[in-house]
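# everything below, folded, please.
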Amino acid sequence: MSILIENPEQTEQLALVIGEVAQPGDNLVLTGDLGAGKTTLTKGIARGLGIDQMVKSPTYTIIREYQQGRIPLYHMDVYRVEFGASELGLDDYFEGDGLSVIEWGNTLKEALPQDYLELIINKDESDVEKRTIDFQTFGPQATAFKERILLKLACCQ
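Presented below is the predicted three-dimensional model:
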C-alpha cells in the first residue's frame, strides 16, 4: 500500500494522524534516504501525540524520550548503530507504554521488534516536495496501526 504526498502540508497531516491514532506498544520504522523527511515526520507525530516540546534528531544520543504527550514517544535514530543493537535495551521501548519511532530501523535486522509498521519514504526526483510512502506491516498490531492511520486519513480529507 502506497500513498502520494504532494507537499509539506500533507506530510504534516499524515504525521498528525499517526500521532493521534498511535497506541501503547506501537512500533514505527521510518526508512528512506537522507533528507527524505524521517525526522520531519517524527516532529509531526509528536504534535499528534500532544507533545509541544521541540523534537530533535537523536543521531548521536540514539534515543530521546518525550513523556508529556497522550502516550510517551520514544524517538530512535539507529543510523550509527552497527554492532550491539541487542545490548541497547531497545526491547524495553518496543514493548513499553508508548510509541517507538525508529529512524533507519531497517539497519537493526534481528534486533527489530517482532511487530512493527514500516513506512518507506521515497523522494520524487522531479519534485522536491513530493514523496511516495509505502506501508509495510509485520505483525497484527502493525496491521491494526496501519488500518487506524488509513481510516483516519480517509475521513479527514
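
# only C-alpha atoms for contact and neighbour calcs from this point on.
OK.

# which helix or which strand is home to R148?
Assessed by DSSP states H and E, R148 sits inside helix 140-156.

# what strand or helix carries L34?
Assigned by DSSP H and E, L34 falls within no helix or strand.

# ok, which stretches of this structure are strands?
Shown for the chain, the strands assigned by DSSP state E span residues 2-5, 27-32, 63-66, 73-77, 99-103, 116-124, 127-138.

# what comes into contact with the fifth one?
Residues outside strand 99-103 that contact it (CA atoms under 8 Å, 6 or more residues apart in numbering) are 22-31, 38-39, 42, 71-79, 93-94.

# what angle do it and strand 27-32 make?
Regarding strand 99-103 and strand 27-32, their directions subtend 20 degrees when assessed with axes from the mean of the first three to the mean of the last three CA atoms, to 10 degrees.

# this one as well, want them side by side:
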Amino acid sequence: MIALGGDIAEAFRSKMTITLRGDLGAGKTTLSRGLLQNLGHQGAVKSPTYTLVEPYDLDVGTVYHFDLYRVIDPEELDYIGFADYLSQGSLCLIEWPERGNGYLSAADVSVDIEHHRIGREVTVMALTDIGTDFLSRLAKITGCDLSHS
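I've put the predicted structure just below:
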C-alpha cells in the first residue's frame, strides 16, 4: 500500500478529492502514509480517527487527511467546517466516506481496498474529468490497464 501511495503521489497534479474505502485494517492509512511521504512529508503519518482531520502543509499545497470512522451523524461534519477544508485543500484524502453521506461533494477518485487472505485487491475509479486525467497518469506509472476502472 505504501508503494501504491507513492504512485498516486507521482500521478497527482491538481486539486482533487480521493475517497478511501475498505474494512478496518485494509490499508487506507498505510496508502495515505505512502502518498504523503512521497509528496514530501517527513514526519509520522497517523490515522486521524480521533481528530477527524490532519492537515499537512507540503510543497504541493495543504493536504487534508480525514478519517470519518467515528462520525455517527453526518451533520457533525458541519461543526468541523468540513466543506471549508474541501474547498481549501490541494488534496483531500477521505477515509470512511460513507459516514459522511449527504455532506460529501463528489470525489474525483475512489479507491476501494479489499483485504484477502493472501493479499489485497484495489479498485481505483475515476468519478470526474479530473479523476479521469489522474487515472490515465496513474496507469502509465503503474503499467496497469486502468481504463476499465
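
# tell me how they score on TM after superposing.
Here the TM-score for the pair of chains, by TM-score structural alignment, normalised by the length of the second structure, is 0.85; 142 aligned residues with a CA RMSD of 1.8 Å.

# re the thing from before, among the strands of the first structure, which is the most enclosed?
Neighbour counts (mean count of other CA atoms under 10 Å) averaged over each of the strands of the first structure peak at strand 99-103, with a mean of 27.

# which residue numbers in the second structure go with it?
Aligned using TM-score structural alignment, strand 99-103 of the first structure spans residues 91-95 in the second structure.

# superposed on the first structure, what's the mean shift for the matching stretch?
With mean CA distance after the TM-score superposition for the first structure, stretch 91-95 of the second structure departs from the first structure by a mean of 0.6 Å once superposed.

# so what corresponds to L14 of the first structure in the second structure?
Match for L14 of the first structure (TM-score structural alignment): L4.

# quick one: that match and G34 touch, right?
Yes - L4 of the second structure lies in contact with G34 (CA atoms under 8 Å); the separation is 7.2 Å.

# between those two, who's got more neighbours?
Taking neighbours as other CA atoms under 10 Å, L4 of the second structure and G34 compare with G34 leading, 21 against 17.

# what about T123 of the second structure, distance to L91 of the second structure?
Distance of T123 of the second structure to L91 of the second structure, computed by CA to CA, to the nearest Å: 19 Å.

# please apply the same query to K46 of the second structure.
Distance from K46 of the second structure to L91 of the second structure, by CA to CA: 17 Å.

# just the buried positions in stretch 146-156 of the first structure, please.
K146, R148, I149, L150 (16 or more other CA atoms under 10 Å).

# now do that stretch: distance to the chain's middle.
16 Å (CA atoms, centre = their mean, to the nearest Å).

# stretch 77-89 of the first structure now?
17 Å.

# is it true that L31 of the second structure touches G5?
Yes - under the criterion of CA under 8 Å, L31 of the second structure makes contact with G5 at 4.7 Å.
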